[in-house]
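In: After the sequence you'll find the predicted model.
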Amino acid sequence: MASLPVVALNGALAGRASRGYLERKALAKARIQASKLCRRFCTLGWASSAGGGIAVEVRRDSVPRSNRLIAAGRRPGARKDRVMPDYMYGLSANGSILPLPSPKLYSSKPPRCMSCLSFCTKTGKGAASYANIRTYVKAGALNSDNRTEPLPRCVVLDIEGTTTPISFVTDVLFPYARDNVGRHLSATFETPETRDDIKLLRSQVEDDLKQGVQGAVPIPGDEAGKEQVIAALVANVEAMIKADRKITALKQLQGHIWQTGFENNELEGVVFEDVPKALTNWHSLGIKVYIYSSGSRLAQRLIFGKTNYGDLRKYLCGFFDTYVGNKKETRSYIEISESLGVDKPSDVLFLTDVYQEAVAAKDAGLKVLILIRPGNGPLPENHGFKTVSSFLEI
């Protein structure tokens, strides 16, 4: 960038740079907005190289510019379309570096702070320069017309194909449940938890037999003996898994089987690289994040509680499963939006990889984005939804 745009933000009162102030949301928002602007400028072709930097002022009119804080800097060598909030430093108006970006994301070294302050203080009195761009961005996201869009109050995430590779579910979780269902039932047959699982499966299989569902076999009563009951249960569960059925009876049992696997360190959740970064960003902006999956709430907590990026549950406010309804039915999303306490359904952003789920959520009034991830199925032509390949594009 030949010269540096300075973008003013509404922020908290910036007097002395106390630790309490530095940990408030104003500076965090400025860092997030600076990284968004870097990516936007790169997309528009204004700043395509790795050189240059950007500074964002945490602003309130009642505070003299000499007392305001600035989010500035960039990770050396990083293209601007890859700049993240963690790459940005906090600066005081006199050039003092305040909170350093965390070094843990970058091996042993934090990113170096670029020489951005000279652009912000070239009057010699700490007054910010607005020579190029005088843009005031409230809490919102820049769109392609350089206008602002309100951030969602809540984000609801699908798991399979959205936060997590489909291959992890189909090649790891499902086989683990299928291979261990007999062992699990034998070891826990008399526990209240498993008795409840068996009751749900009996009810589901009875309905399946009436409807002629392929693979359904009768489950004998307990008087037939434990081994025969378990054998019938295993046959039904294997058929349900093979058909990838999204039913509560199956998902509840799978969750309990996976719990054993996670507790024994035989399983670890997998999420895409952009997921923890996006969760951190949304959390810093006060956006509440929820999960809606056909997997049980227990299974959801297990997956995010022990991932390849650590425990991510601290960023999640709640979990929805098939008890709220089928994921391809509009009523399910109406129920979710009503339970989140938002003013209107459009305050909720739903992220999924499944077209039918996107249609159902849109019909309920939610905002929707479809994820294009490796291994995801094709979408219909002219599907009409915006798509992204990473949460960081949102």
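Out: Everything's here; your move.

In: only C-alpha atoms for contact and neighbour calcs from this point on.
Out: OK.

In: Give me the neighbour count for residue 333.
Out: Around residue 333 there are 28 other residues, counting by other Cα atoms under 10 Å.

In: for residue 300, same thing?
Out: Neighbours of residue 300 under the rule other Cα under 10 Å: 22.

In: if I've got this straight, it is in a strand?
Out: No. Judged by DSSP: H, G, I helix; E, B strand; the rest coil, residue 300 forms no part of a strand; its state is helix.

In: gap between it and residue 155?
Out: 16 Å (Cα to Cα, to the nearest Å).

In: for residue 283, same thing?
Out: Distance, residue 283 to residue 155, by Cα to Cα: 11 Å.

In: Need the residues touching each of these two.
Out: Common contacts of residue 283 and residue 155 (Cα atoms under 8 Å, 6 or more residues apart in numbering): residue 289.

In: Between those two, which is the more surrounded one?
Out: residue 155 (22 against 15).

In: Let me see the contact set for the more buried one.
Out: 287, 288, 289, 290, 348, 349, 350, 351.

In: what residues are up against the last one?
Out: With contacts taken as Cα under 8 Å, 6+ apart, residue 351 has the following neighbours: 155, 156, 157, 158, 162, 358, 368, 369, 370, 371.

In: Tell me which residues touch residue 259, please.
Out: 298, 299, 302.

In: Any buried residues in the one helix or strand residue 118 maps to, and which?
Out: Assigned by DSSP states H and E, residue 118 falls within helix 117-120. Residues of helix 117-120 classed as buried by neighbour count (16 or more other Cα atoms under 10 Å): 117, 119, 120.

In: Find the helix or strand that residue 94 is a member of.
Out: Using DSSP H and E, no helix or strand contains residue 94.

In: what's the neighbour count on it?
Out: 17.

In: And for residue 58?
Out: 26.

In: And for residue 225?
Out: 10.

In: and the gap between it and residue 217?
Out: From residue 225 over to residue 217 (counting by Cα to Cα), the distance is 16 Å.

In: Comparison target below:
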Amino acid sequence: MKTTLSSQNLFTTTNTTNEYKEVTSTSRSNFKSCIHDKKCDTNNECIKGVCFEGKCRCRCSPFAHCIKNEDCLGRNLCSNKCISENGTSVNCHFKESCALGSQCLQGVCVGIGRYVRDAYEAISCNIENAEIDCQGYGSKSECTIELGVCIRHKNASEIGRNASNECQGGISATYGFPSCISYDDKPIKCGAKGNMQQCSRGSFCGLYKMAQTPSFKVLLLDIEGTTTSISFVKDVLFPYAYDNVEVFLDENFHRDDVKKVIHGLVILSQKEAANDTDIKTPAEDEISQKCREDLVHNVRVWIKKDKKLTALKELQGIMWKDAYESGKVKSHIYPDVLPVLEKVHSVNIPIYIYSSGSVQAQKLLYQYTSFGDVTRLLSGYFDTNIGPKVESSSYTKIASEIGKPAGEILFLTDVDKEAFAAKSAGLQSKILLRDGNAPISEEAKTTFETIDNFEKIL
């Protein structure tokens, strides 16, 4: 049975005997015995022959209070943790599992939260509405995005030498002045030689970095070639729709959502057949086998020709939904994407998606990624219903829908024509150069900043 701590005392340094009474009485026999982690269930950790829950599998993330795993950023897990004086953490179920001076706290999201260089350690303490005792490696203060770092020099002889932290709350940072952080939550200059008398007890004089938000106020993202490999869509999603469209329509034509899509495909086929001899005009009876056969033919032609047609995208979206939910397909996003989206989201910058794929398909792609559900970070979605991606009017409409000036929106894409269209509408644009993306024009190279990693936008 786990003890419950309030958010007010979550990171305090003192604990009464009563706070640990229930935890210390927990018998080790309640837990599975083990020799190493592989003997434990998934995500559990073997400590001193006992499997404890909540093995940490996360990137650099701050401490935060949590009740369930969904309260934690990224792949962090909500679990009891030993929070030690040097900023490290291990799993625990009772105080005795922790090193001397550490606490066993319930409901704590713990990431690595620690950046180590030759001369100093910098430990993230970016949490809201709670205090963390940074004595020994920083000062005691309420941590905010602006003051989300405790700095400790690894050697007292290095006091006064500039140190910086690259693992803190906020988006990016600019170098400040040698400082310590005071009890009143303000940085205090401590001089080039490190005036320790100006620092809180246990703190060393290091270089404080003020958090800095990016120039854009809204982030608008393309999918293929930007957040997701083109090969995933080309080699996984499109072939799935091509191979399974006949069986899918035969088995599901009676569904209301599929009937609606079939009607849209019939109208689209009649329109496209006038200009494309490869397209068949389907039978008028939309529930007939002949109509479905004609539509299967047309859908496969459009997929081969990589057509960006709304009715086609809606059909693919429904088919992919079934594939995602059944576990047949897991979507791909580049590993550099999620950490940046989490940082952008943490400073209340809304993130939108604009893709030729239907809104439904977009939601599914970000819900069923190999990194888990990413839709929690997204504020909205746009597809070709708002307009073609190569027309500036589409981006003007998006800015109007979002309610922000076009100049405050950053659009990321891998297609130069889309970047030019967004620029014409007044948006900021950058082009992603990733392996497998199509080459861009020389004009685009001189007009836009090109990046190969999402970190470059911060």
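Out: Everything's here; your move. Owing to the predicted nature of the structure, the values given are computational and were not obtained by experimental measurement.

In: care to give me the TM-score?
Out: The TM-score (TM-score structural alignment, normalised by the length of structure 1) is 0.69; 308 aligned residues with a Cα RMSD of 3.9 Å.

In: Which one of the buried residues of helix 117-120 of structure 1 is nearest to residue 229 of structure 1?
Out: Nearest to residue 229 of structure 1 among these: residue 117, at 72.9 Å, using Cα to Cα.

In: gap between the closest one and residue 273 of structure 1?
Out: Counting by Cα to Cα, the gap from residue 117 of structure 1 to residue 273 of structure 1 is 32 Å.

In: cool, residue 382 of structure 1 as well?
Out: When residue 382 of structure 1 is compared with residue 273 of structure 1 (using Cα to Cα), they lie 29 Å apart.

In: Look at these two and report which has more neighbours.
Out: A direct count of neighbours by other Cα under 10 Å for residue 382 of structure 1 and residue 273 places residue 273 higher, at 14 against 6.

In: in structure 2, which spans are helices?
Out: Along structure 2, counting by DSSP state H, helices occupy 17-24, 230-232, 238-252, 256-273, 289-304, 310-325, 337-346, 359-367, 392-402, 416-424, 442-447.

In: Now do the fifth one: which range of structure 1 does it align onto?
Out: By that I understand helix 289-304 of structure 2. Aligned using TM-score structural alignment, helix 289-304 of structure 2 spans residues 227-242 in structure 1.

In: Now do the matching stretch: everything it contacts.
Out: By Cα under 8 Å, 6+ apart, stretch 227-242 of structure 1 touches 174, 178, 181-182, 185-186, 198, 201, 205, 214-222, 250.

In: hmm, which of the residues you listed are the buried ones?
Out: 174, 178, 181-182, 185, 198, 201, 205, 215-217, 219-220, 250.

In: Dump the residues you listed to TSV, plus distance to residue 316 of structure 1.
Out: Output for these, formatted as TSV (distance: Cα to Cα, whole Å):
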residue	distance to residue 316 of structure 1
174	24
178	29
181	29
182	33
185	31
198	30
201	30
205	34
215	37
216	37
217	39
219	38
220	41
250	24
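
In: Return the member of the residues you listed nearest to residue 341 of structure 1.
Out: Closest to residue 341 of structure 1 out of those is residue 250 (30.1 Å), distances taken as Cα to Cα.

In: The nearest residue to residue 323 of structure 1 once chain neighbours are set aside: how many residues sit nearby?
Out: For residue 323 of structure 1, ignoring the flanking residues on the chain, the nearest one in space by Cα to Cα, 6 or more residues apart in numbering is residue 248 at 7.1 Å. The local packing of residue 248 of structure 1 (other Cα under 10 Å) involves 21 other residues.

In: Residue 352 of structure 2 reaches residue 377, doesn't it?
Out: No. Counting by Cα atoms under 8 Å, residue 352 of structure 2 does not reach residue 377; the two are 9.2 Å apart.

In: picking up where we left off before, among the buried ones among the contacts of stretch 227-242 of structure 1, which two are most distant?
Out: So, these by Cα to Cα: farthest apart are 174 and 220, at 25.3 Å.

In: coming back round to it: how about the residue nearest to residue 323 of structure 1, what does it touch?
Out: By Cα under 8 Å, 6+ apart, the neighbours of residue 248 of structure 1 are 294, 296, 322, 323.

In: how about a cut-off of 10 Å?
Out: For residue 248 of structure 1, the contact set (Cα atoms under 10 Å, 6 or more residues apart in numbering) comprises 197, 200-201, 204, 254, 294-296, 321-323, 325-326.

In: again with residue 207 of structure 1
Out: Taking Cα under 10 Å, 6+ apart as the test, what residue 207 of structure 1 contacts is 201, 213, 216.

In: Which residue in structure 2 aligns with the first one?
Out: Read it as residue 201 of structure 1. Using TM-score structural alignment, residue 201 of structure 1 pairs with residue 265 in structure 2.

In: what's the closest non-adjacent residue to that match?
Out: In space, and not counting its chain neighbours, residue 265 of structure 2 is closest to residue 311: 5.6 Å by Cα to Cα, 6+ apart.
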